[in-house]
Structures are given as C-alpha cells and as structure tokens.
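Enquirer: sequence unknown, structure follows:
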C-alpha cells in the first residue's frame, strides 16, 4: 500500500488532470471511462488499506461522511458548468468556479484524511480513499450535468 504522501501526490496529479480536462470544451454526453477507471482504482486502493487494518467505527463514519461531502461538491460543480447546444450536440465547459470548488474539495478531503487517521489504529486509511473520493465527486458532478442537459432538452422541446 502506498504511504499517505504517495496517495496525496497521486491524488494531486489526478486532480490537476481532472481540472485541466474540465476547463476544456467537451461533449456533455461522453462515456464515463475516466470516472470508471478512477473509481475502480479508488475501490482497490481503499480495499487494500482496509485489509491491512481493522478500521474503527469512527474511521468508517468519517470515511462515509467524506464521501457524502465529495458528492455535495460534485453537485455544486455540476451547476458551475456552462452548457450549450451546437451542431446537434450538447457541450459543457467548466470555469474558474469549477476549478476553485475542486481545490476546496481536495483541501476538505485532506482535512478529513487527517481526522480518519487520527481515530484509526493504523494510519494511511484516509489517504487511501483519495481516488474513491475523487470518483464519487466526479460521478455526482456528471449526474448533475446530465440532469441539467435533460432539463434543457425538456424545456426546449416544450417551448417549440
């Protein structure tokens, strides 16, 4: 299992790459390949960490809370995305607010990592959850954007 520093470094690299991608103009209906890869890696990382310790109830509750926080930030970021229709396709692009929410979200997660490790007998459990945290946050953002796209379709079809 990578140590906490390695996990944070990996998380920062993935975060920077996600932020860069989200500031680009992209189709709103792209397949969730990146989300699935990060999610699988996140589950594997957390699974390995859990296998090496017996998490306390407090650690499990803090991890669950961090995943709820991740989803909340994802929903918020989903509303910062600019959406439009051109050439028969729905497009999306993040902005400075999207990037800022990613950074704040990552900082909050690091704080929760410290709290998880403080209540767990073997440190590293919090750091091992970074990729899963990012995947949950990305999934919530994706669902929010998709919901907004569907709402825009309904609005445009009822106006016609």
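Expert: Alright, I've got the coordinates. As the structure is a computational prediction, the values presented were derived from the model and not from experiment.
Enquirer: going forward, measure contacts and count neighbours with C-alpha atoms only.
Expert: Noted.
Enquirer: Show me what the host helix or strand of residue 106 packs onto, helices and strands only.
Expert: Assigned by DSSP states H and E, residue 106 belongs to helix 96-119. Judged by 3 or more C-alpha pairs under 8 Å, 6 or more residues apart in numbering; DSSP states H and E, helix 96-119 is in contact with helix 4-22, helix 57-78.
Enquirer: What is the burial count for residue 141?
Expert: Residue 141: 24 surrounding residues under other C-alpha atoms under 10 Å.
Enquirer: Check residue 131 too.
Expert: Using other C-alpha under 10 Å, residue 131 is surrounded by 27 other residues.
Enquirer: just the one 5 residues further on next, same as before
Expert: Neighbours of residue 136 under the rule other C-alpha under 10 Å: 25.
Enquirer: Then residue 107?
Expert: 12.
Enquirer: Roughly how far does it sit from residue 12?
Expert: As for residue 107, its distance to residue 12 is 10 Å (criterion: C-alpha to C-alpha, to the nearest Å).
Enquirer: repeat for residue 5
Expert: Separation of residue 5 from residue 12 (C-alpha to C-alpha) stands at 10 Å.
Enquirer: neighbour-wise, which of the two wins?
Expert: Comparing residue 5 with residue 12 by other C-alpha under 10 Å, the one with more neighbours is residue 12, at 16 against 11.
Enquirer: ok, the more buried one to residue 19 distance?
Expert: Counting by C-alpha to C-alpha, the gap from residue 12 to residue 19 is 10 Å.
Enquirer: The helix of greatest length in the chain versus helix 57-78: what angle between them?
Expert: Across the chain, the helix with the greatest residue count (assigned by DSSP state H) is helix 130-159. Orientation of helix 130-159 against helix 57-78 (axes from the mean of the first three to the mean of the last three C-alpha atoms, to 10 degrees) gives an angle of 40 degrees.
Enquirer: Got another one to weigh against that:
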C-alpha cells in the first residue's frame, strides 16, 4: 500500500541525515550552492500539487508561512554555530553538535504545524522548508566568511 505520509517522512529522514552529515563534515564554503535552490523547486512543485487537490485555508497558509519565518530565524542562529576557518587560502566550514540540534529543532517546529493544519501539510512542505532554511543559513555563512577570509570577497 502506498502511503504518501510514510513516503514523505522517509524522504525527510534521508534528506535530514544527508544534510546533517554535510553540515558536520569540514568542507570548503561555497558562495553559491545549488542544493537549497533544488530543494525549494522540488518542494514548491510538491506543495503546488498538494494544494491543487487540497485547498488550504488562510489559517493553514499563515501557519506554513509562520513555520518558514521561524525556520529562517533558526537558520540565521544556526549559521553562527558553524565554525569557519581558513585552510589553504579557502574558507572551510564545519557544523557543531549545536548546529545539528538546531536542525532537528527547526524540523520539529515545522512538523508541529501538522497538528494544527490540513492533514500531511508539514510532510508535504518539508522539502520546500529545507530549501528555504538552507538558503538562509548559506547567506549568513557567506556574509560571515567575508569577515574571516583574509582577502575578503
């Protein structure tokens, strides 16, 4: 039996594990990363398909937007838990345990909307959520890196 909620939760778990592994591994900070944008596009398409067959109330839409706003704020805070340093003339980044905890907290608050809105909305919008907050975190990291990097950007 094909259960969309179970499928979305499985995809969410895979994406979260992949994101956390990348966040906690030291690697060069790239000014532009396509991952966030790809997740936003896939998530927007998925959300659009869902909304086309399950119209949302104003309240549902407002709660999803509120979750995104909280997620972006947590992403900005999370960006300051990432260590930046210069190695071989490049800025490298590595998340901390607090970085991982803030990812889980952010995802948890996003799934709380499922308790107050149309069924499955949190699961359906999760890839869009991941993309938006990843782009927000990246923006803050790049701005922080400009102060760390000896030559500036």
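Expert: It's in. Note that this is a predicted model, so its numbers are computed, not measured.
Enquirer: returning to that earlier point: residues in contact with the helix holding residue 106 of the first structure: which ones?
Expert: Residues outside helix 96-119 of the first structure that contact it (C-alpha atoms under 8 Å, 6 or more residues apart in numbering): 15, 19, 22-23, 56, 58-60, 62-63, 66, 70, 73, 76-77, 80-81, 123-127, 130, 133.
Enquirer: And it, what's buried?
Expert: Using 16 or more other C-alpha atoms under 10 Å as the test for burial, helix 96-119 of the first structure gives 98-99, 101-103, 105-106, 109-110, 112-117, 119.
Enquirer: same check, this time on stretch 57-74 of the first structure
Expert: Across stretch 57-74 of the first structure, burial judged by 16+ other C-alpha under 10 Å covers 59-60, 62-63, 66-74.
Enquirer: residues in the first structure aligned with stretch 45-57 of the second structure?
Expert: Matched against the first structure by TM-score structural alignment, stretch 45-57 of the second structure falls on residues 44-56.
Enquirer: Next, work out how far apart the equivalent of residue 148 of the first structure over in the second structure and residue 88 of the second structure are.
Expert: Residue 148 of the first structure maps onto residue 144 in the second structure when the alignment is built from TM-score structural alignment. Noted for residue 144 of the second structure: a distance of 18 Å to residue 88 of the second structure, by C-alpha to C-alpha.
Enquirer: Same question for residue 2 of the second structure.
Expert: With distances taken as C-alpha to C-alpha, residue 2 of the second structure is found 49 Å from residue 88 of the second structure.
Enquirer: Could you do residue 45 of the second structure as well?
Expert: In this structure, residue 45 of the second structure and residue 88 of the second structure are 40 Å apart, going by C-alpha to C-alpha.
Enquirer: Of these two, which one has the most company?
Expert: Just comparing residue 45 of the second structure and residue 88: by other C-alpha under 10 Å the higher neighbour count belongs to residue 45, 15 against 6.
Enquirer: who does whichever strand or helix holds the more buried one touch, helix- and strand-wise?
Expert: Element membership for residue 45 of the second structure, per DSSP H and E: helix 34-53. If you count contacts as 3+ C-alpha pairs under 8 Å, 6+ apart, helix 34-53 of the second structure packs onto helix 121-124, helix 126-148.
Enquirer: buried sites along that helix?
Expert: Residues of helix 34-53 of the second structure classed as buried under the neighbour-count rule (16+ other C-alpha under 10 Å) are 36-37, 39-40, 43-44, 46-47, 50.
Enquirer: Format those as a markdown table; extra columns: distance to residue 151 of the second structure.
Expert: Below are these laid out as a markdown table (distance: C-alpha to C-alpha, whole Å):
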| residue | distance to residue 151 of the second structure |
| --- | --- |
| 36 | 27 |
| 37 | 28 |
| 39 | 32 |
| 40 | 32 |
| 43 | 37 |
| 44 | 37 |
| 46 | 42 |
| 47 | 42 |
| 50 | 47 |
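Enquirer: Residue 91 of the second structure: what secondary structure?
Expert: Per DSSP: H, G, I helix; E, B strand; the rest coil, the local secondary structure of residue 91 of the second structure is strand.
Enquirer: who touches the equivalent of it over in the first structure in this structure?
Expert: Using TM-score structural alignment as the criterion, the counterpart of residue 91 of the second structure in the first structure is residue 90. By C-alpha under 8 Å, 6+ apart, the residues touching residue 90 of the first structure are 27-29, 83-84, 149.
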